[in-house]
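S.K.: what's the 3D shape of this:
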Amino acid sequence: MRSSQGTTLADPRVAATLVRPLRQTASVMLLLWTSGLSLLCWLWLALGQGFFWRTDLRLPPHRPAPARWPRVAVVVPARDEAAVLPLSLPGLLAQRYPGRCEVILVDDHSTDGTAEVARKLATDGGLPLTVSTPPPLPPGWTGKLWALRHGVELAGGAELLLLTDADIAHGPDLLAALVAGAEAERLDLVSQMARLRTETGWERLIVPAFVYFFAQLYPFRWSNRPGARTAASAGGCTLVRRAALERAGGIAAIRGAVIDDVSLARAVKGSGGRTWLGLAERSPELRVLSVRPYPGLAPLWRMVSRSAYAQLRHSPALLVVTVLGLAMVYLVPVAATVLGLVAGRPVPLALGAAAWALMAATFLPMVRYYGRPHPAALLLPFTALLYLLMTLDSAVQHYRGRGAAWKGRTYGAS
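M.R.: Have a look, this model is predicted:
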């Protein structure tokens, strides 16, 4: 067929002229649908995911003193922690606990003099300190959980166990507040998410999002609801009843877990226990503060990537779904906003901007909790991109045999 200008429809120039609008229309429709879907995702996340973005779950402000203060043992696993112990251990030894209490530091075969530093920090008038080293690590155990098991065995007749990390500084009234809350609410496990350091630029960018993503994955309100499937705790500060721990199978029940805090909460809750998880208070008397520094991007990257693929149960299918989900939820709103603005497409622009604004609004409470300026909430898509890359790197390191590496040890799938 020939046109009036002497060209045919088979002419490449004519075909290109006809195909170009179709491609443009398909691109616009793809942008329209993805931006609309992203906005729907954010509406569901904001309203249907246990209000994960709220930061109001703290210990009750008025906790009645129990009629009898139960005996408590604080168990601290430590491997090559000589640098941070002077910032953390004195706070544990200075706890103002009305009942009987002791601190057990388990030196997990350190090479930097951790045990010697701990013994030097023990002062007269504080809680008694025991420093012990466990037997060599057996197959199937992570180092931290083997150390915790050893400390729990040394705890003897303690009714409650405070499991904490060597890099966590505690306010002097924290232990009494945790015990009072557990006794008043008849809880088997009480945990607080420690406030992480936000002194460097990378810490200020990545740390608030780290806690935000954790809460999104394990909504605290769902975790605290008896009978709900969701269960989580924070390894830096977990008070657990010995009876509940034994009912759940003890530390041995989770011996190979890389994400041990979540595994512990699941074990306790799965055996009929009641658990509670919230954010740490800001007051110095009740603080739960991480003193471990992350001076650059590399140590923060390792902190996230060493357990990210384990969180996905080392499943390639879950990895693909997670990457696509992160892109849809966190990256599409920015892409739709920018492309809609550049191409003059008001509908994708409006949908993308609305999703981005809703994303920032849910992140704002966590930004305020960490004392960051409000505009920092708009940077969440960039931080989410970093987490996406960290997750991919975690999978790569796993298949190279270097996944879940920590303090000279590497753990595979559990």
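
S.K.: use CA for all of it now, contacts and neighbours both
M.R.: Fine.

S.K.: what about the helices in the stretch 151-300 of the chain?
M.R.: Ranges of helices within the stretch 151-300 of the chain are 174-185, 201-217, 220-224, 242-247, 260-270, 297-311, based on DSSP state H, counting those that start in this stretch.

S.K.: would CSV of those helices with mean neighbour count and distance to D107 be doable?
M.R.: Converted to CSV, the helices of the stretch 151-300 of the chain look like this (neighbours: other Cα atoms under 10 Å; distance: least, Cα to Cα, whole Å):
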stretch, mean neighbour count, distance to D107
helix 174-185, 21, 22
helix 201-217, 19, 28
helix 220-224, 23, 32
helix 242-247, 18, 22
helix 260-270, 23, 18
helix 297-311, 19, 21
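
S.K.: To P21, which of these lies closest?
M.R.: Nearest to P21, of all the helices of the stretch 151-300 of the chain, is helix 201-217, at 40.6 Å by Cα to Cα.

S.K.: Remind me what that closest one packs against, helices and strands.
M.R.: helix 297-311, helix 346-369, helix 380-399 (3 or more Cα pairs under 8 Å, 6 or more residues apart in numbering; DSSP states H and E).

S.K.: any idea of the angle it forms with helix 380-399?
M.R.: Calculated by axes from the mean of the first three to the mean of the last three Cα atoms, to 10 degrees, helix 201-217 forms an angle of 80 degrees with helix 380-399.

S.K.: How far away from the center of its chain is helix 201-217?
M.R.: For helix 201-217, the separation from the chain centroid amounts to 8 Å (computed by Cα atoms, centre = their mean, to the nearest Å).

S.K.: next one: stretch 298-310
M.R.: Relative to the chain's own centre, stretch 298-310 is displaced by 11 Å; criterion: Cα atoms, centre = their mean.

S.K.: Would you format the helices and strands packed on helix 201-217 as JSON lines with distance to L205 included?
M.R.: Below are the helices and strands packed on helix 201-217 laid out as JSON lines (distance: least, Cα to Cα, whole Å):
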{"stretch": "helix 297-311", "distance to L205": "10"}
{"stretch": "helix 346-369", "distance to L205": "10"}
{"stretch": "helix 380-399", "distance to L205": "7"}
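
S.K.: Show me what the longest helix belonging to the chain is packed against.
M.R.: Secondary structure of the chain per DSSP state H: the longest helix is helix 12-48. When contacts are defined as 3+ Cα pairs under 8 Å, 6+ apart, helix 12-48 sits against helix 332-343, helix 346-369.

S.K.: looking at those, which is closest to A308?
M.R.: helix 346-369 (20.8 Å).

S.K.: quick revisit: to F363, which of the helices of the stretch 151-300 of the chain lies closest?
M.R.: Here helix 201-217 is closest among these (Cα to Cα), at 7.1 Å.

S.K.: now what about the closest one, what contacts it?
M.R.: For helix 201-217, contacts defined as Cα atoms under 8 Å, 6 or more residues apart in numbering pick out 49, 52-53, 196-198, 294-297, 300, 363, 366-367, 370, 372, 380, 383-384.

S.K.: Give me the angle between it and helix 346-369.
M.R.: Going by the same axes, to 10 degrees, helix 201-217 makes 100 degrees with helix 346-369.

S.K.: Next, the angle from helix 201-217 to helix 12-48.
M.R.: Orientation check (the same axes, to 10 degrees): helix 201-217 against helix 12-48 gives 70 degrees.

S.K.: structure for this one too, so we can compare:
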Amino acid sequence: MSPLAWIALTSLAAWLWLLLGQGFFWRTDQRLPRRTAPAHWPSVVIVVPARDEAGVLPESLPSLLRQTYPGRAAVVLVDDGSTDGTGELARKLGEQCEGLPLTVTSPGDPEPGWTGKLWALRHGIALARTLGPDYLLLTDADIAHEPDSLRELVAAAKTNDLDLVSQMARLRVATGWERLVVPAFVYFFAQLYPFRWVNREPARATAAAGGCVLLRTAAAERAGIPESVRCAVIDDVAVARAVRRSGGRVWLGLAERVDSIRPYPRLVDLWRMVSRSAYSQLRYSPLLLAGTVAGLAVVYLAPPVAVYAAAVPGVPGSAVAGWAGLVAWAVMAGTYVPMLRYYRQTLWLAPLLPFTALLYLLMTVDSAVRHRRGRGAAWKGRTCPRPEAAPDR
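M.R.: Below is the predicted model of the structure:
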């Protein structure tokens, strides 16, 4: 057989393994576990780090202030050096919205060794602890919550004795580039950290989604959060790992009441979002980068190439390569369908997954180049030079 045929067969074998042996990552049924109302609702403080978020706060912050939570709750928004009036706008919204009490504070510039978001969380968590809460809800400033979101999160944590409950917020999908790239972002994340593996005991993977993390205060103290993860770029995974290492129980699933409202209308916006942390996920290793590029090429790009080669007369081994590539491509598209349905997108996007994977491959390479040039992990005017990599699974 030709080399192309062997590559196509390797891709097919990889997809059969991914279909059955990678924790059924492609299924989207990991939602909040069973929950019942506790006899006594614990106290919660919601901590929101915010840097230049005036564009999204009018929608996201009122959704937190208007939570219909039966217990004692409050909101702490940390204005992380904003230049667009984020702090002033937050105070105005707090005065206009009847609901949970709001405190707006600012920590100043980060100390050496801290990423900006974790520095803001450190300040917000310290302030929250003065209120003596049983739980902390760490949520981003671009995340909007349904009115019963906090109640459902706490009920799930109490009913199942969980120390960390995290939901992957449903990301915004409105433009053409968002439709092409965003569902795949969650699909690839679930492939790397299968939710079933995260939620089982003993766990085979550990992760969280930083936009919505309900954390038991005692578990945060045991894990030394946020000091123990102060320079992590992929902070949500680092927090989950720290909690689990300290003996805590972690749960991760897809959201039903939590939505990201941040727009990524252009490809360049999505590119920056992915390339900011992709090389960190690979622990800044050129060897892992090379392996990742080769793996993506064989698993995602080889099937359509093999199918195309089968249509070209005279290519050796094209028949075997074509059939293997076609089946691999079909399995690939089939595993993507549940995520497209979750995002309420047309299923015609499923066969385009190889093209989307090519974009992610290029974003990952660009992330490595940016880190080599000292411009990695840049976000809203800040660059953290070569911060701590995401922990191993």
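
S.K.: Any idea which of the helices and strands packed on helix 12-48 of the first structure gets closest to P135 of the first structure?
M.R.: For those, distance to P135 of the first structure was read as Cα to Cα. The smallest value, 41.4 Å, belongs to helix 346-369.

S.K.: Over in the second structure, find the residue span that closest one aligns onto.
M.R.: Per the alignment by TM-score structural alignment, helix 346-369 of the first structure matches residues 319-342 in the second structure.

S.K.: buried ones in that stretch?
M.R.: 319-340 (16 or more other Cα atoms under 10 Å).

S.K.: with the first structure superposed, average distance for that stretch?
M.R.: Following superposition, stretch 319-342 of the second structure is found to deviate from the first structure by 0.6 Å on average (mean Cα distance after the TM-score superposition for the first structure).

S.K.: related to what we said a few turns ago, any chance of a PyMOL selection covering the buried ones in the contacts of helix 201-217 of the first structure?
M.R.: In PyMOL, a selection of the buried entries from the contacts of helix 201-217 of the first structure looks like this (16+ other Cα under 10 Å):
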select buried, resi 49+52+53+196+197+198+294+300+363+366+367+370+372+380+383+384
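
S.K.: thinking again about what came up before, could I get the helices and strands packed on helix 12-48 of the first structure as TSV with distance to R402 of the first structure?
M.R.: Formatted as TSV, these follow (distance: least, Cα to Cα, whole Å):
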stretch	distance to R402 of the first structure
helix 332-343	32
helix 346-369	32
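
S.K.: quick one: the counterpart of V103 of the first structure in the second structure and I125 of the second structure, what's the gap?
M.R.: Here V103 of the first structure is matched to V75 in the second structure, going by TM-score structural alignment. Counting by Cα to Cα, to the nearest Å, the separation of V75 of the second structure from I125 of the second structure is 11 Å.

S.K.: which residues are common contacts for those two?
M.R.: When contacts are counted by Cα under 8 Å, 6+ apart, V75 of the second structure and I125 have V47 as shared neighbours.

S.K.: Quick one: map R197 of the first structure onto the second structure.
M.R.: R197 of the first structure maps onto R172 in the second structure, by TM-score structural alignment.

S.K.: Correct me if wrong: its match contacts D259.
M.R.: Yes. In terms of Cα atoms under 8 Å, R172 of the second structure counts as a neighbour of D259; the distance is 7.4 Å.

S.K.: Which of the helices and strands packed on helix 12-48 of the first structure sits closest to R241 of the first structure?
M.R.: Checked against Cα to Cα, the stretch from those lying closest is helix 346-369, at 29.6 Å.

S.K.: And the contacts of that closest one?
M.R.: Against helix 346-369 of the first structure from outside (Cα under 8 Å, 6+ apart): 31-32, 35-36, 38-39, 42-43, 46, 53-55, 208-209, 212, 330, 332-341, 373-374, 376-378, 380.

S.K.: among the helices of the stretch 151-300 of the first structure, which is nearest S233 of the first structure?
M.R.: Among the helices of the stretch 151-300 of the first structure, the nearest to S233 of the first structure by Cα to Cα is helix 260-270 (5.3 Å).

S.K.: counterpart of the closest one in the second structure, which residues?
M.R.: Under TM-score structural alignment, helix 260-270 of the first structure corresponds to residues 235-245 of the second structure.

S.K.: State the distance from the closest residue in space to A169 of the first structure that isn't next to it in sequence to D124 of the first structure.
M.R.: Excluding its sequence neighbours, the residue lying closest to A169 of the first structure (Cα to Cα, 6 or more residues apart in numbering) is S88, at 4.2 Å. S88 of the first structure sits 17 Å away from D124 of the first structure, taking Cα to Cα as the criterion.

S.K.: And the two? Which one has more around it.
M.R.: Neighbour count, other Cα atoms under 10 Å: between S88 of the first structure and D124, S88 has more, with 22 against 8.

S.K.: That one against T164, yeah?
M.R.: No. Contact criterion Cα under 8 Å: S88 of the first structure and T164 do not qualify, at 10.5 Å.

S.K.: rewinding a little: tell me which of the helices of the stretch 151-300 of the first structure sits nearest to A280 of the first structure.
M.R.: Of all the helices of the stretch 151-300 of the first structure, helix 174-185 sits nearest to A280 of the first structure, with 9.7 Å by Cα to Cα.

S.K.: Identify the residue range in the second structure corresponding to the closest one.
M.R.: So helix 174-185 of the first structure sits over residues 149-160 in the second structure, by TM-score structural alignment.

S.K.: and what of stretch 71-79 of the first structure?
M.R.: Mapped onto the second structure with TM-score structural alignment as the criterion, stretch 71-79 of the first structure occupies residues 43-51.

S.K.: which residue lines up with T292 of the second structure in the first structure?
M.R.: Using TM-score structural alignment, T292 of the second structure pairs with T322 in the first structure.

S.K.: Look up which helix or strand its match falls in, please.
M.R.: Taking DSSP states H and E as the definition, one finds T322 of the first structure inside helix 316-326.

S.K.: can you check R313 of the first structure too?
M.R.: Applying DSSP H and E, one finds R313 of the first structure in no helix or strand.

S.K.: nearest spatial neighbour of it, skipping sequence neighbours?
M.R.: Distances taken as Cα to Cα, 6+ apart put A413 closest to R313 of the first structure, at 7.3 Å, once the chain neighbours are dropped.

S.K.: Tell me where the longest strand sits in the second structure.
M.R.: As assigned by DSSP state E, the longest strand anywhere in the second structure is strand 250-260.

S.K.: picking that back up, of all the helices and strands packed on helix 12-48 of the first structure, which lies closest to L239 of the first structure?
M.R.: Per Cα to Cα, nearest to L239 of the first structure of those: helix 346-369, 23.2 Å.

S.K.: Work out the gap between that closest one and the centre of the chain.
M.R.: 22 Å.
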